[in-house]
Structures are given as C-alpha cells and as structure tokens.
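Trainee: structure here, sequence nowhere to be found:
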C-alpha cells in the first residue's frame, strides 16, 4: 500500500502569502505526473483510492484548494474563485518541477483545469473533466447553494456522516466503508463537535447567484474551453444535474473536441473509487 506524503507550498495573492497543502503518491522522481483537483466542498483525500492504483506507475498529486482541508483560509471571500485557484496551482506545479503533467478535475477542479489549460504555454498534456463543462445547469447550482457554507455542526461523528451522506447521494452506490471514507475526509472535530472542513465563506458566491450572472460566467468558460489544446476526456454521470447531455454534445464539437465517457447509475459526480471508473483514467492516460 502506498503512503500519501503530505506537503505544503507557498503561493502569492494580492493579500499576501498563503499555504497550499497537497498529497503525493508514487515515485517523486517519476516524470509522469497526474494532478488531481477536487470539487467545491471536497478535499485532496478524495483521490486516495485512485492514487493507490495509479501511483504504482505514475506520480499522483492532489491538492486542497484554498479554504479547504489543510490549506489556508483566505481573508477575502471574493478571492474564492477559479482565477485564484489557478494561481495557487501554478505555484504547486512549479514546486513539483513538472514540465508537463496530466490533470484530473472533478466539478470545480475541472473548471480550474479548464482555466489553466486555456493559458498559453501551460504544462497540461491531457485533461480529464469529471462531470463538468462550460455550461452548468442553474438548478444544480441552486441545489449546491442550499447547503454549501451553511453553519452546521454535529454532536457525534455518526450524525455528521449522515449529513454528508445525505447531500452526497448523487455520488451513486458505494459500500459502507467507502461512504465512511467519503464522509470522514471532509469532516473535522473541534471542541467536541463535528463540522465540514472548509471555510464557510466559499458559499458566499452562491447566495446571490442569478441566472444572468451564471450566463456571464458561462461565456467566459466557453472561451476558455475553446482555447484548450490538451487532449481532453469528458466524463459524465448518467444522472448528472450539473452537466447536461446537450452541453456534452456541444463540447464534442468545440475546442479540444474531447472524447466522452458516460458512467451509468451515477449523478454528480463520479467518485472514481470503483475499479471500472479508475480504469477509464488509466486507459486515457496510458
């Protein structure tokens, strides 16, 4: 079994220096690097199962985005957005000393990957977008906004696990052990109570979100997608409420003209804890 090595790197924002935490599996000298970035309320621990498998052949790295996990919270809530996260990831890639790398991004992590991969001279060789694209269904954003950033805390770990499990039902079927892993990786204990690991301020962007604002973001995201040169794979959960079939079909015809894989029986978003899902990544990268 591979042991995850825990590291931090400093990155610079207009507000000063911040700590970005990340995990690493596999040979640190392996030139084949896969950088994994989690969804909005998740953490780098999401990739433990996939990294145990792929880390036998490549160097797998997963970061806690700012405001999550063991990374620093940011002083200004308006900083929580894709441009900030791309800047933090640029510092991480410099630390990794990777001239090229592959990117796996779930939901928000995919949006960050799109932003990074759209930049001239970027290092991304292959890009996997896990259940995300330039057009995001507004109703799904509203669903996420109903829980993200809300001040919840629980008296027992079991109560906290049940809460995370309830809001994560679109992930699809998992074993009891897998559910506990998915829950425990995003919970922290403080003063005898349990709460989500992230800065509640990450939810502020959802509180005043309107369809017109979402459309403005969509225009920018399509521009980024059209600029991508990396070989790209789009993964969609069959029952996803965030990434529509219509958007996937448009993605096929634009930008990098990605390959597409649909995962049956899953909504937003596939967790890549199952062997058949991990094999999708393996087949695309090798």
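Mentor: Ah, there it is. Bear in mind the structure is a predicted one, so any value in this text is a computation, not a measurement.
Trainee: alpha carbons only for contacts and neighbour counts from here, please
Mentor: Noted.
Trainee: and the residue nearest the centre of this protein?
Mentor: residue 38 (2.2 Å; CA atoms, centre = their mean).
Trainee: here's the one I want to compare it with:
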C-alpha cells in the first residue's frame, strides 16, 4: 500500500489501506470474512495510477481493532456504520464499490438502502450473491472460529495454501506476500492468523435478512464475478441474479473457486471496463 489512514468509529480504530492516493478516480474495495484490505494490492497495481483504491480492514481483521463485544461490532449493521464513516472521511458522495464475499454483501446493503443507496455509484460483487450455499457457510463458520497456532511461519503458509487454494493464486511470491500479511506473533513466539476468531460469531448474532429483496431494490449498474468452481455461490443463484437484474454484467473466473483474487488480466480488464462505464 502507499498510504494508511486510521479512523475512530465507536471506540474501534479502523485501518484504511490506500493505493495511488493522488489518482483522479476512486474505488472502494472491501474484503471477505476473514481477510483484510491488503488483498487488493494486485488489483490496485493492475488498475494503475488512474485509480485510488481505498480498502478498509473490517474490525477484527488486519490492522483494525478487535472488539471486546463481538455481538455489537461484528455485525453488518455496524459494518454499514463503518462504511459510511469511511465514505464521509474521504468526502465520497458516490463511489464505485468492489466487494469480495462479505464485502459484496455489505455493498449490496448500502446500494439497496433507501437512505444511502446513492453512495454506491456502481457495484461489483466478487463471488457472492443474495443466496449462498448453506454447507459452505457452515464450513466457513466452523473453520474461522478455531484459534490456530503454528510453531513455524512455514506451517502457517501451508495452512493458507490449503485453505485458500480456491483463490486461484498462481505464484509462490503471492503466497509469500499473503503469508507475511496474514500472520501475527503470539506472546510465546508462535504464530497465528491476523484475525480475531470471534468474527465467526457474526453467523450467530446477525439478524436474518431477505437478501433477494435487497437485490431487487438495487438501481445502480451491477457486475458479478463468479468463481467457476465456487462452493459458496451456485450457478443457479448467479442465473437468478441475472434474470432479476438483466442489465448486470456477468463473468466467470476459470480455475477459481471462492473467491477470485482479482489479480489476473482476465478478471481485471472486464472490471476496468465496467468501472469506466
């Protein structure tokens, strides 16, 4: 990243990663459940100096604060509060939004909200939609709720490679960078992941919602990138999304599951065309 902004939102510090801070155009990029804003570095480099990328770390992840009360802060309603605070801080009245998984659902909520829909100028969803495979959700909730501990950094990298194989990462350098950005030291010198295991409590505390109603309410330009091998977003759901929003741009990422890293020309160039309208 080229810059880092730290915001205080309801006693939690929110880290916002920024690339190309002087660029004439701005894109907000929001990560998935157990990731952080650093995942968009490759996208920032591929989009180039015309685009400022603003990528927050959601509380409990990356460089942002962990919450002492997850039942209050690890919820979509609170993420909405944070998103609006980020947009206000950077004086963004209306901005394109790219959301991977959880970040896409957050973008959907903003884009369908009667009061705030105008803040999202156009919305790109990265392997997420109004309905998600329940077995995949159960697996994610169970996996990320576990406290991981590794004696060596190489063990952490192996676990990353196994769990995120569906990202479609193709280079050892990218895995090494992901390992560096995903690790934190524990007091005894061992290693764990960057995120608070209690983020998985979101599945317990968050209020069920009619995401299809949100989907129908969205009025901005839409794009969907689905991992061709996605375990989370079924092709049937993607087809229904297209039927209910027929102007949506649809793309499948070959060789990827959940969720594409937005680090290849075949993914980024269609996104560039969508962003430039």
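Mentor: Arrived safely, thanks for sending. What you see is a predicted model; the values in this text were computed from it and never measured.
Trainee: tm score of chain vs chain?
Mentor: After superposition, the two chains reach a TM-score (TM-score structural alignment, normalised by the length of structure 2) of 0.92; 272 aligned residues with a CA RMSD of 1.9 Å.
Trainee: just to revisit the earlier point, ok now do the corresponding residue of structure 2 for the residue nearest to the centre of structure 1, which residues does it touch?
Mentor: Counting by TM-score structural alignment, residue 38 of structure 1 lines up with residue 31 in structure 2. Counting by CA atoms under 8 Å, 6 or more residues apart in numbering, residue 31 of structure 2 touches 37, 39, 55, 56, 57, 99, 100, 101, 102, 103.
Trainee: so which of those is the closest to residue 245 of structure 2?
Mentor: residue 99 (17.6 Å; CA to CA).
Trainee: my guess is that closest one contacts residue 105. True?
Mentor: Yes: contact criterion CA atoms under 8 Å: residue 99 of structure 2 and residue 105 qualify, at 7.3 Å.
Trainee: excluding chain neighbours, give the residue nearest to residue 221 of structure 2 in space.
Mentor: residue 122 (4.9 Å; CA to CA, 6 or more residues apart in numbering).
Trainee: surely residue 236 of structure 1 is in a strand?
Mentor: Yes: assigned with DSSP: H, G, I helix; E, B strand; the rest coil, residue 236 of structure 1 falls within a strand.
Trainee: quick one: map it onto structure 2.
Mentor: Residue 236 of structure 1 maps onto residue 226 in structure 2, by TM-score structural alignment.
Trainee: what residues does stretch 91-107 of structure 2 touch?
Mentor: For stretch 91-107 of structure 2, the surrounding residues in contact (CA under 8 Å, 6+ apart) are 26-33, 76, 79-80, 87, 118-130, 259, 275.
Trainee: again, 7 Å this time
Mentor: 26-33, 76, 80, 118-128, 275 (CA atoms under 7 Å, 6 or more residues apart in numbering).
Trainee: ok, which stretches of the stretch 151-286 of structure 1 are strands?
Mentor: Ranges of strands in the stretch 151-286 of structure 1, per DSSP state E, counting those that start in this stretch, are 187-190, 193-196, 231-237, 259-263.
Trainee: chain center to the second one, what's the gap?
Mentor: Strand 193-196 of structure 1 has its average C-alpha position 21 Å from the chain's average C-alpha position, going by CA atoms, centre = their mean, to the nearest Å.
Trainee: can you tell me what sits against that strand?
Mentor: In contact with strand 193-196 of structure 1 (CA under 7 Å, 6+ apart) are residues 152, 153, 154, 155, 156, 157, 160, 186, 187, 188, 189.
Trainee: which position in structure 2 aligns with the last one?
Mentor: The reference is to residue 189 of structure 1. Checking TM-score structural alignment: residue 189 of structure 1 goes with residue 185.
Trainee: could you give the separation of the helix or strand where residue 9 of structure 1 lies from the chain centroid?
Mentor: Assigned by DSSP states H and E, residue 9 of structure 1 falls within strand 5-13. Here the centre of strand 5-13 of structure 1 is set off from its chain's centre by 17 Å, with CA atoms, centre = their mean.
Trainee: contacts for the next helix or strand after it next, please.
Mentor: Sequence-wise, the next helix or strand downstream of strand 5-13 of structure 1 (DSSP H and E) is strand 16-25. Residues outside strand 16-25 of structure 1 that contact it (CA under 7 Å, 6+ apart): 2-12, 44, 51, 55, 59-66, 70-72.
Trainee: can you map out the helices along the stretch 1-150 of structure 1?
Mentor: Here the stretch 1-150 of structure 1 has its helices, by DSSP state H, counting those that start in this stretch, at 48-54, 82-96, 108-117, 138-145.
Trainee: those: which one's closest to residue 281 of structure 1?
Mentor: helix 48-54 (8.8 Å).
Trainee: now do the closest one: distance to the chain's middle.
Mentor: Using CA atoms, centre = their mean, the offset of helix 48-54 of structure 1 from its chain centre is 15 Å.
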